[in-house]
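Undergrad: Below: sequence and its predicted model.
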Amino acid sequence: MIRSIVSTAVAGLLGFTATKAVLASRLRTQQNVVRTNHAGREVSLIEGPAVTAGLLAGGALIEDPRQRTATLLATATAGGLGAVDDFCESGSSKGLRGHLSALARGEITTGAIKVTGIPLASIAAAAILRGRPRPTGLFGHDRTEAGRAWYATATDIVVTGGVIAGSANLFNLLDLRPGRALKAGTLTLAFTDHERRVSWAQSGAIAGATAAAWPDDLAGEVMLGDTGANALGAAIGVILSETASPAQRRLILAVLAGLTLASEKVSFTSVIESTPGLREIDSFGREGV
């Protein structure tokens, strides 16, 4: 228990420090990272690389080697491909449908690369999480795993990958107002059962990076962009997939898929602003922004 508390605290500190360091860098004010937000104000996209750096720094302390490898792979790929879309954007297609339509026409856009690359990396991360552990004990068998050994099916790997990729995409869809994606991540962690197979250091890294970015994000001075939103969503997707049972993972994937399809027809912002409770949570801390 003490070891878990220490690793969580250190991971949180690393996540916080790395995020703050990037936020304070000169990159913040360079013209190629400045965009115009929904209110017509100039904001910096530096938060995306900053949060991704924090997640990776803290995530390196995850104790379980498979969780660590899967988390770093999913987070780095989601953040990296998000950065390609943020800073090297090509094509005019928007949304999942737009990117897939562009691919169907043979048009390779940065968005299309992202919507294919993140799911592939998520499947690879899922294969690591669900893979058979290597024999290490007497006669090539690990006695500690003998009573609970199980073999993940291809279906469970695909579902797990879908949860990771779907979470990355959903957080990107939420990053339309200051603080919204960070609040969603914080609430998700708060209501997640961390007693089941997941490293507390993983949550510590997310909490640390979130705390570091929170003031500037709520003030509307920086935004996650595809880089940070995809990376944050992928990291949380790994936690969701690891703390859920196979049946729960299928349910989570169905919800994520439903929300993604709904986003093509319905404005999340309109729904949130017209729903009591959600409206107050969403607007908390960003009055006038």
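TA: Everything's here; your move. Numbers count the residues shown, from 1 in each chain.

Undergrad: C-alpha from now on. contacts and neighbour counts both.
TA: Noted.

Undergrad: in which helix or strand would I find the spatially most central residue of the chain?
TA: The centroid of the chain falls nearest to Gly233 when counting by C-alpha atoms, centre = their mean (1.8 Å). Taking DSSP states H and E as the definition, Gly233 sits inside helix 225-243.

Undergrad: Going along the chain from that helix, find the next helix or strand for me.
TA: Counting by DSSP H and E, the element after helix 225-243 in chain order, helix or strand, is helix 246-263.

Undergrad: what about the helices in the stretch 151-289 of the chain?
TA: Applying DSSP state H, counting those that start in this stretch to the stretch 151-289 of the chain gives helices spanning 154-174, 180-190, 200-218, 225-243, 246-263, 268-273, 278-283.

Undergrad: quick revisit: tell me the contacts of the closest residue to the residue nearest to the centre of the chain other than its chain neighbours?
TA: With C-alpha to C-alpha, 6 or more residues apart in numbering as the criterion, Gly233 has its nearest non-adjacent residue at 3.8 Å, and that residue is Ala168. Contact analysis of Ala168 by C-alpha atoms under 8 Å, 6 or more residues apart in numbering lists 78, 229-235, 237.

Undergrad: coming back round to it: among the helices of the stretch 151-289 of the chain, which is nearest Gln30?
TA: Nearest of those to Gln30, taken as C-alpha to C-alpha: helix 225-243 at 15.6 Å.

Undergrad: The structure to be compared is supplied as follows:
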Amino acid sequence: MIARAGRTTALLTTAALTRATMWALGTRAPGGRARWERKNHAGRPVGLYAAPATALAAAAGAARVRPAAGLAVAAAGLCGAYDDIAGAGDARRGFRAHLSALREGEVTSGAVKLLGISAAALAAGARLKERPVDRVLAGVVIAGAAHFVNLVDVRPGRAAGAVLAFGAPGLLRRGPGAELAATAMGAAAAVLPDDLGERVMVGDTGAHALGAALGTAIVTGTGRVGLTAHAAAVVAAAVWGDRVTAMARAAR
């Protein structure tokens, strides 16, 4: 009963904080509404209020459960925010493009995001796990989950829907892992209606934060076999996504 109450509290609290922050940003629009307006995949104007709202709520909720998890989520959100702002006009997509630019001496926003999230994920993994191998696997899962959720964020509701779908099994666990899953799901559920209605978008900021929150939920309470399986899955997803991106660029 206590464990169930913890999950419920985490979900509802994070959802409420996400909605409240979205409302506050939408009402005041710091810097003017034009700064918060973006075009979605269909060219329609949508608000970016859900991006920082999701990241802030997910980071705060995760930190309440595990400080290291909160730091990983916050770092993922910040790196995503940098890419949302600095990389808005950069047509390059995929790890290969950004790493190729890095080899040539150009530090793109995508490279900053890749390296920053990876470093934060490994640092979080070092705090969430005890054995060296498990720490590395945990870092891969957290960073990979952040990338995966951003990878599927190509249409309204995809990122939030993925977090709800993949986070639901975590609610069956006990302890911190279940609360972290509830935290990720609470933030995702809060933005889903407006995201599907094409009124807001989570952007790289929200997608990476949600993914990192989901990743910390997975690694907390998961043994080495589970960590290995999840690490293999997110690496495979990253490779597949990079190939799809490369093929799309070649077809243009």
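TA: That came through, no problem. Being a predicted model, the structure only gives us computed values, none of them experimental.

Undergrad: picking that back up, would TSV of the helices of the stretch 151-289 of structure 1 with distance to Glu47 of structure 1 be doable?
TA: As requested, the helices of the stretch 151-289 of structure 1 are exported to TSV (distance: least, C-alpha to C-alpha, whole Å):
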stretch	distance to Glu47 of structure 1
helix 154-174	13
helix 180-190	11
helix 200-218	7
helix 225-243	7
helix 246-263	24
helix 268-273	21
helix 278-283	19
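
Undergrad: which of these sits most buried?
TA: By mean neighbour count, with neighbours taken as mean count of other C-alpha atoms under 10 Å, helix 225-243 ranks first of the helices of the stretch 151-289 of structure 1 at a mean of 29.

Undergrad: quick one, it and helix 180-190 angle?
TA: 10 degrees (axes from the mean of the first three to the mean of the last three C-alpha atoms, to 10 degrees).

Undergrad: Alignment lookup: the residue nearest to the centre of structure 1 to structure 2.
TA: Aligning on TM-score structural alignment places Gly233 of structure 1 opposite Gly211 in structure 2.

Undergrad: swap in Arg130 of structure 1?
TA: Looks like Arg130 of structure 1 aligns to Lys129 there (TM-score structural alignment).

Undergrad: That match against Ala123, yeah?
TA: No: contact criterion C-alpha atoms under 8 Å: Lys129 of structure 2 and Ala123 do not qualify, at 10.3 Å.

Undergrad: what's the spacing between stretch 261-268 of structure 1 and its chain's center?
TA: Centroid displacement of stretch 261-268 of structure 1 relative to its chain, using C-alpha atoms, centre = their mean, to the nearest Å, is 20 Å.

Undergrad: which non-adjacent residue is nearest Ala10 of structure 2?
TA: Thr183 (5.3 Å).

Undergrad: you'd agree the one you found is up against Gly61?
TA: Yes: at 5.8 Å, Thr183 of structure 2 counts as touching Gly61 under the criterion of C-alpha under 8 Å.

Undergrad: Identify the contacts common to these two.
TA: Counting by C-alpha under 8 Å, 6+ apart, the shared contacts of Thr183 of structure 2 and Gly61 are 10, 14.

Undergrad: which one in structure 1 is aligned with Tyr49 of structure 2?
TA: Using TM-score structural alignment as the criterion, Tyr49 of structure 2 maps onto Ile46 of structure 1.

Undergrad: Excluding chain neighbours, what is closest to its match?
TA: Arg28 (5.3 Å).

Undergrad: what's the spacing between that neighbour and Ala39 of structure 1?
TA: Distance of Arg28 of structure 1 to Ala39 of structure 1, computed by C-alpha to C-alpha, to the nearest Å: 20 Å.

Undergrad: Which residue of these two possesses the greater neighbour count?
TA: Shown here are Arg28 of structure 1 and Ala39; by other C-alpha atoms under 10 Å, Arg28 has more neighbours (19 against 9).

Undergrad: Pull the contacting residues for that one.
TA: Counting by C-alpha under 8 Å, 6+ apart, Arg28 of structure 1 makes contact with 34, 44-46.

Undergrad: Tell me who's in contact with the match of Gly233 of structure 1.
TA: So Gly211 of structure 2 contacts 142, 145-150, 163 (C-alpha under 8 Å, 6+ apart).

Undergrad: hang on, the earlier thing: separation between the residue nearest to Ile46 of structure 1 and Ala18 of structure 1?
TA: Using C-alpha to C-alpha, we find Arg28 of structure 1 at a distance of 14 Å from Ala18 of structure 1.

Undergrad: now do Pro246 of structure 1
TA: Pro246 of structure 1 sits 34 Å away from Ala18 of structure 1, going by C-alpha to C-alpha.
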